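Engineer: the following block contains a protein sequence and its predicted model.
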Amino acid sequence: MTNSRCTLLIVSKAPVPGQVKTRLAPTISLDDAAELASASLLDTLDAARRTAVTARVVALTGELSAARHGAEIAAVLDDFVVVAQRGDDFARRLVNAHADAAGVAHRPVLQIGMDTPQVTPALLGDAAATLTRPDVDAVFGPATDGGWWALGVSTPDMAEILADITPSRCDTGDRTLRGLVQRGWRVARLPVLSDVDTPGDVRRVAGEVAPDSRFRAVARRLRQCGHHGLG
């Protein structure tokens, strides 16, 4: 059954070598890091395409023409509304992406990134359904590194709290959740997930994704090529 009241937003970057997953170096090359990022993005898009929501939006930055598997990603994006990220820093781009996504279907927005390829249509569908409950204003999915992997808000102005929170810190998740709660919004917690930033994350997430996922295939190939730091 289609969830008629939610937009799924994926904030992503074109997987161009040297511009994505650079924290995986020197364990693997920048080209291989981009391969992992591409696999993660494509797996995430596949899950999103099979999630029962009203609209699917991708806020994209970077040049797909220079990205690993850029043509394949572009073909998949035909099933999404694609908007360009805008803003002077990542926090502001997140805020603006929520506003742009809300303008597509005028519905609550559930936002994820491209670093959790283990998400499933069931997990995303449950999060979307929770966000649209009458007793919930927001949903929050914490990440194991102290950040968050999902944020859903009932109205785009609620995402303005992100403008004053520095991303990618060990307290980013706590500060985001505290900002939501302090404003009196009713927040439902989602499961904790690991996103992919470090070699340890690659090992962990490769064990959580579907057996036929692109991410697991790339991680396995890199291990077989001698990148033992990945598992």
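Structural biologist: That came through, no problem. Note that the coordinates shown come from a computational prediction; the quantities given were computed from them, not determined experimentally.
Engineer: from here on, just use CA atoms for contacts and neighbour counts.
Structural biologist: Fine.
Engineer: helix, strand, or coil at Ile10?
Structural biologist: Using DSSP: H, G, I helix; E, B strand; the rest coil, the structure places Ile10 in strand.
Engineer: tell me the contacts of it?
Structural biologist: Arg56, Val57, Val58, Ala59, Gln111, Ile112, Gly113, Met114 (C-alpha atoms under 8 Å, 6 or more residues apart in numbering).
Engineer: what's the burial count for the fifth one?
Structural biologist: Here the count is done by other C-alpha atoms under 10 Å, and Gln111 has 27 residues near it.
Engineer: packing partners of the longest helix seen in the chain?
Structural biologist: When the chain is parsed with DSSP state H, its longest helix is helix 30-49. Taking 3 or more C-alpha pairs under 8 Å, 6 or more residues apart in numbering; DSSP states H and E as contact, the helices and strands that helix 30-49 lies on are helix 121-131, helix 214-224.
Engineer: and of those, who's closest to Ala48?
Structural biologist: The minimum distance between Ala48 and the helices and strands packed on helix 30-49 falls on helix 121-131, with 6.4 Å, by C-alpha to C-alpha.
Engineer: take the one below as the second:
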Amino acid sequence: MPYPILDPAMPDASLQSLCALAIMAKAPRPGKVKTRLSPPLTPEQAAAINTCFLRDTTENIANLAAKAECMGVISYTPLGEEHLFEGLLPAGYRLVAQRGDGFGERLLTTAQDLLACGFSSVCLIDSDSPTVPREAFAMAVDALHRPGNRIVLGPSQDGGYYLIGMKQAHKEVFDNITWSTASVFDETVAAIREIGVELVTLPLWYDVDDAATLAILKAELLNDLRPEFTSVRGFSAGHTRSFLEQMDGCA
């Protein structure tokens, strides 16, 4: 059965106590997703592992949503390919279409649209970090449920962030950011300080977007080697683990 698609023009009062945990995702087509992992992976393998990342992250969030006041959402692109997510997501997920041109604009409009749908707060989450600890997502939800205005950031080891959460769609934190660089987190923190909003920082984690970070992921999931830059244990990511085991077995 297709997942419900949210419409910002039709707010839902039942969402008003919930934080939307929205994964920014492309429809999983070979050659269109995780292209920086090819090589070492083939385009087909890159698309397959992208699907594993998506399944693991959505299951991690769904398990949290069963206990906390939050809901899993996929903010997807391109429009018209929402059917490619059918069967990949846990029950209870909803979809919202991305709009806008640049990455910063798509983040901003996703936050605006989900708040317009009726959610009390929103976290925008990358689709490249399948082992983010569930505790990090829980910390974000807890921070956004507390009274007062604040922004939550989950820093990535590459200088970006894996999560940004807010109660209001602050345009300033998405403007004039040099995306896909090692300064994204620092520039975002500077923008938050400039507008005078409280900042809550989550545990440092990592994105898997090239051969080097794929090696970190393999060490974490196949050899139980915690990344050296964190003292926190990551999510088990069973779908990704099985894929990596099968890939290693075929090598």
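Structural biologist: Here it is on my side, so go on. Since we're looking at a predicted model, the values are computed, not measured.
Engineer: TM-score of the superposition?
Structural biologist: Superposed pair, TM-score by TM-score structural alignment, normalised by the length of the first structure: 0.85. Supporting alignment: 218 aligned residues with a C-alpha RMSD of 2.2 Å.
Engineer: returning to that earlier point: roughly how far out does the helix or strand just after the longest helix of the first structure sit from the chain middle?
Structural biologist: Toward the C-terminal end, the helix or strand that comes next after helix 30-49 of the first structure (DSSP states H and E) is strand 55-61. In terms of C-alpha atoms, centre = their mean, to the nearest Å, the centre of strand 55-61 of the first structure is found 10 Å from the chain centre.
Engineer: how much does strand 55-61 of the first structure stray from the second structure?
Structural biologist: Taken over the aligned residues, the distance from strand 55-61 of the first structure to the second structure averages 1.7 Å (mean C-alpha distance after the TM-score superposition for the first structure).
Engineer: matching residues in the second structure for that strand?
Structural biologist: Under TM-score structural alignment, the match for strand 55-61 of the first structure in the second structure covers residues 71-77.
Engineer: and the contacts of the matching stretch?
Structural biologist: Stretch 71-77 of the second structure is contacted from outside by 18-27, 58, 61-62, 65, 82, 92-98, 110, using C-alpha under 8 Å, 6+ apart.
Engineer: how about a cut-off of 7 Å?
Structural biologist: 18-27, 58, 61-62, 65, 93-98, 110 (C-alpha atoms under 7 Å, 6 or more residues apart in numbering).
Engineer: quick revisit: out of the helices and strands packed on helix 30-49 of the first structure, nearest to Ala75 of the first structure?
Structural biologist: Checked against C-alpha to C-alpha, the stretch from these lying closest is helix 214-224, at 16.3 Å.
Engineer: which other helices and strands does the closest one contact?
Structural biologist: Secondary-structure packing of helix 214-224 of the first structure (3 or more C-alpha pairs under 7 Å, 6 or more residues apart in numbering; DSSP states H and E): helix 30-49, helix 199-206.
Engineer: average offset between that helix and the second structure?
Structural biologist: Using mean C-alpha distance after the TM-score superposition for the first structure, the mean distance for helix 214-224 of the first structure is 1.6 Å.
Engineer: ok now that helix, how far from the chain's centre?
Structural biologist: Relative to the centre of its chain, helix 214-224 of the first structure is centred 20 Å away, using C-alpha atoms, centre = their mean.
Engineer: ok now do His145 of the second structure, which residues does it touch?
Structural biologist: His145 of the second structure touches nothing, counting by C-alpha under 7 Å, 6+ apart.
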